[in-house]
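Q: the sequence isn't on hand, but the structure is:
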């Protein structure tokens, strides 16, 4: 059920009489959009002015002509001329009520599937597993999982591949640390924590300023751990044995976070998986003439300003080499039509060069897209870190979100009790579950509700707010709908099977109905732009419409003037709860039945 598509189907034959070119016709139909002022219009057609120019007419006259040709009954209740040629459209209440009745029995709530499904590999999170995940991994992991779920729901075959950093310099650092600074007792008790300590220690000793920085090359520690890396790559038995010993503990540390965040991958093919393929990548690039030698190294040069190194002068390979091997594997093994890289904006230049090189190498037909995103900032508008200047570990951030989520919930619960509201009796375990759902949901939603390409300031206070565009607000809206059914003593699943008619007698009922029927529009926009914030914006509109409905004295559910009206309003509550739950699940955010 897509209201815009329904409107476009009505306008298509009217415009087709005036526009012969199909691409131009689609462009004009694309100018039918949601109305900017809901009091005046549900939707607005904005094509009269540009079309009038091509037809040598005045736009108000053309708009009036088109309005006169619209069907007089069915979908559109009214069409009015506004301004210099805009057409304001109001949908009929009867149509909206019928549409709601149609989607009630649909688990997808009227959401369509993509007309041309594709096989999509989505690459996200991608941590270096030699160290714990920190806040810098948050956005890729959360945005990637949301897009994974959205694209799959839309009907695409999605392969989620976590391209792990499980090879290279970071393991050279661990090997050096293990051999020179190991606390054996600590390692035997908790290998994950001890390996994390060793990584931080060696990075500090090497004076590396960031995880990407390999440190001062004149520093003997840097020289030592680089040598350990070379030995690992050359197949040194001891270093390979230790690498295999480290990997389970390193992976478990990462997987703990993924389980907490409800993040799932189909594959975790890391750098080590592609390492045996890299010599062939370089040889093939040389054979095809897209790579050449330069001062002992091998490079792919598109022009003087765009040069990618694929083999260093010392024989070591680079990220570009591994990424080319990855593209080759995803095309030839997964048969991918599209590959999405959910990676921060700082890698933009790398991906631009990589995609150009891949197409020149022999892969021109696969869509390669860098789904970039901005940074998470602290209150000082700088990348968020601890007081010591280290990135905040993700586990610590999530623990704090849950702790504050519990504090917020308990304070809100006490306030409602003092004001005389009915508050459910909950066990400590139930309250802790709410705290986890609220806390983790707040972290995710605060990220996903931002425009993906923008930076945002991380604030527990704002993300845990019970009003405004937050996860908590939407989770509470869901719980409120569920509580209405409990108070009505009506079982939802049984109720959903009953064919109760929908009555839209009050403006708040109609406004809520309209938002519920816009689900498909939000999903299509989110997919087209790889923009989860299109879904959070939609949820915000649904929950606001529910709040207005719930607050209106004319829209009482439990005290409705008739059973028919009560059941109609229960239909609205049921569809609202199901819509909120569906969209939050696409964002990997849970709900609770009571709050």
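A: Yep, that arrived. Please read all numbers here as calculations on a predicted model, not as lab measurements.

Q: every contact and neighbour count from this point should use C-alpha atoms.
A: Will do.

Q: and the helix or strand harbouring residue 349, what other elements does it pack with?
A: According to DSSP states H and E, residue 349 maps onto helix 348-361. Packing partners of helix 348-361 (3 or more C-alpha pairs under 8 Å, 6 or more residues apart in numbering; DSSP states H and E): strand 306-311, helix 319-332, strand 367-371.

Q: quick one: the strands in the chain?
A: 32-34, 43-45, 76-82, 86-91, 119-123, 157-161, 292-294, 297-303, 306-311, 338-342, 367-371, 376-377, 456-457 (DSSP state E).

Q: need these in TSV with distance to residue 192 and mean neighbour count, can you?
A: Listed next are the strands of the chain as TSV, based on distance: least, C-alpha to C-alpha, whole Å; neighbours: other C-alpha atoms under 10 Å:
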stretch	distance to residue 192	mean neighbour count
strand 32-34	52	19
strand 43-45	56	23
strand 76-82	63	17
strand 86-91	59	22
strand 119-123	25	24
strand 157-161	23	21
strand 292-294	42	14
strand 297-303	37	18
strand 306-311	33	20
strand 338-342	27	21
strand 367-371	31	19
strand 376-377	26	19
strand 456-457	30	19
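
Q: alright, now check it against this:
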């Protein structure tokens, strides 16, 4: 279905056009005031351009609109055009939403192909709290884009190449005599199947990093192995693939806890075959040149207010950098997917890097004819000291530990607010897991993407306020009432009614869903959707406290109330689902 704002805009825009003004002045939006449901401020803008009184223009447009069956118009000084829906139209519109798939949301008429680069973990390293935001923001944007009908590919973009891999492999060889013997004997099949525990991987890299800083011979060995791997040495490649496979299996398990998934598990290694020809091409076309031994591309513009350093394609020793890999990955993605957009969901502190990469890509023609690159920047999750979240001893907290902490706190709180009797053991643990993940994800996503925020476990796990548990509790309570309605054989009504101000306010908020989904995607801001579903839950709870669904004596009203509850549940579940949050059947 068309959104209500689109229907109203069509009417008002045509009236502006009939009066001799641009149709663009007729845009109608949901009102942010209590004076009306919808508003058009176009008369104010038209007055500036045409040197007329805005109130006169608004009255002229109103007269042209005339009497309408489904809405009324009221002109208010200094030129606002206020609109209100007829209750019958609102009720009928919401009845259709309840009956249609995806609540009647129509997929885009011009679907895009979008690649979203999010996650960005490193092989042989555990996920830490710094990986949370990229994963859940990227997933929410992907879910929303797919709901709108776009073709979306999520790519985790693994850090699986370079010196860090040589260090991990060198440390494994140094600490495991049997593994070292397999390397010396070039036993590639045995190396590919060699048992590697994820716990070993998590301890190996810190040990290797510390040793490389103290022992030049070990560092030289790391570089030797790295060079061998990059040249295609079969022995090192077999071990490397084993390490990557083990690490990816653990990453998938941890991402699954967050309801995060990826269509592609590619890494920096996948772009390596593209780099030599790309670098040669940029040199031959005069974009890349040597500067102090490094191969660089100028990306500064005359309009820059601060210096933008050249993009480095390769260092003096020939080593590639992240910028090189990112450019090569753009080429790969164009060849494989021909995307309209590539979105990079990355910490805002990487702004300069992506500015360099995007400018270089534009300059050398990688974005032609119509590929658009976007840096979807986000802020940091901070502790109570206002600094990036750490463990008590000042270290970086593993994401799995953070999840365990918030799930444990959620399980403790569940015991005081349960809507039903939940048996101890696996069911209780499973529900606590869902509630805990909702607390963690919603506590993050409710914040504006580019803002830093403070992690507060007490606030996040509360069952009131802007929290995931509050939303789940609201949804589960609806499920409980609907189950009782089924038991009493109260059917859904095909014709929702509007019988109170609370019902009207709730239904109006539900009809805002289409606009909110579009805004969430266009702004790449999941907090728009998070704020909306919280407001919706509040309006539902106000409606619930004023209604007596199961005891209503008028059967038509009772069926309508049950239908409003069912529609509210569908809307809440759709919203939290797009945010990557599941709703349990009971709590």
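A: Sure thing, it's come through. Keep in mind it's a predicted model, so treat the numbers as computed, not measured.

Q: and of the helices and strands packed on helix 348-361 of structure 1, who's closest to residue 380 of structure 1?
A: Residue 380 of structure 1 lies closest to strand 367-371 among these, at 26.4 Å (C-alpha to C-alpha).

Q: give me the mean deviation of that closest one from structure 2.
A: Compared with structure 2 after fitting, strand 367-371 of structure 1 deviates on average by 0.7 Å (mean C-alpha distance after the TM-score superposition for structure 1).

Q: how far away from the center of its chain is that strand?
A: How far strand 367-371 of structure 1 lies from its chain's middle: 15 Å, per C-alpha atoms, centre = their mean, to the nearest Å.

Q: which outside residues touch that strand?
A: Residues outside strand 367-371 of structure 1 that contact it (C-alpha atoms under 8 Å, 6 or more residues apart in numbering): 337, 338, 339, 340, 341, 342, 343, 344, 348, 351, 355, 530.

Q: how about these, which pair is most distant?
A: 337 and 344 (22.5 Å).

Q: got the contact list for the closest residue to residue 555 of structure 1 other than its chain neighbours?
A: Of all residues not flanking residue 555 of structure 1 in the chain, residue 549 sits nearest, at 6.1 Å (C-alpha to C-alpha, 6 or more residues apart in numbering). Listed by C-alpha under 8 Å, 6+ apart, the contact set of residue 549 of structure 1 reads 508, 509, 512, 555.

Q: relative to structure 2, which residues correspond to the helix holding residue 349 of structure 1?
A: Using TM-score structural alignment, the residues of structure 2 aligned to helix 348-361 of structure 1 are 351-364.

Q: equivalent analysis for stretch 115-126 of structure 1, please.
A: Stretch 115-126 of structure 1 maps onto residues 109-120 of structure 2, going by TM-score structural alignment.

Q: show me how far that stretch is from its chain's centre.
A: For stretch 109-120 of structure 2, the distance to the chain centre is 11 Å (C-alpha atoms, centre = their mean).

Q: list of residues touching it?
A: Stretch 109-120 of structure 2 has contacts (C-alpha under 8 Å, 6+ apart) with 131-132, 134-135, 138-139, 142, 149-159, 337-346.

Q: rerun at 7 Å
A: Residues outside stretch 109-120 of structure 2 that contact it (C-alpha atoms under 7 Å, 6 or more residues apart in numbering): 131, 134-135, 138, 149-159, 339-346.

Q: again with stretch 327-339 of structure 2
A: Stretch 327-339 of structure 2 is contacted from outside by 113, 114, 115, 271, 274, 275, 357, 361, 366, 371, using C-alpha under 7 Å, 6+ apart.

Q: 8 Å instead?
A: Against stretch 327-339 of structure 2 from outside (C-alpha under 8 Å, 6+ apart): 112-115, 268, 271-272, 274-275, 278, 357, 361, 366, 371.

Q: onto which residues of structure 1 does it map?
A: Going by TM-score structural alignment: stretch 327-339 of structure 2 matches residues 324-336.

Q: how about the matching stretch, which residues are buried there?
A: Neighbour-count burial for stretch 324-336 of structure 1 flags 324, 325, 326, 327, 328, 330, 331, 336 (criterion: 16 or more other C-alpha atoms under 10 Å).

Q: measure residue 595 of structure 1 to residue 478 of structure 1 for me?
A: 9 Å (C-alpha to C-alpha, to the nearest Å).
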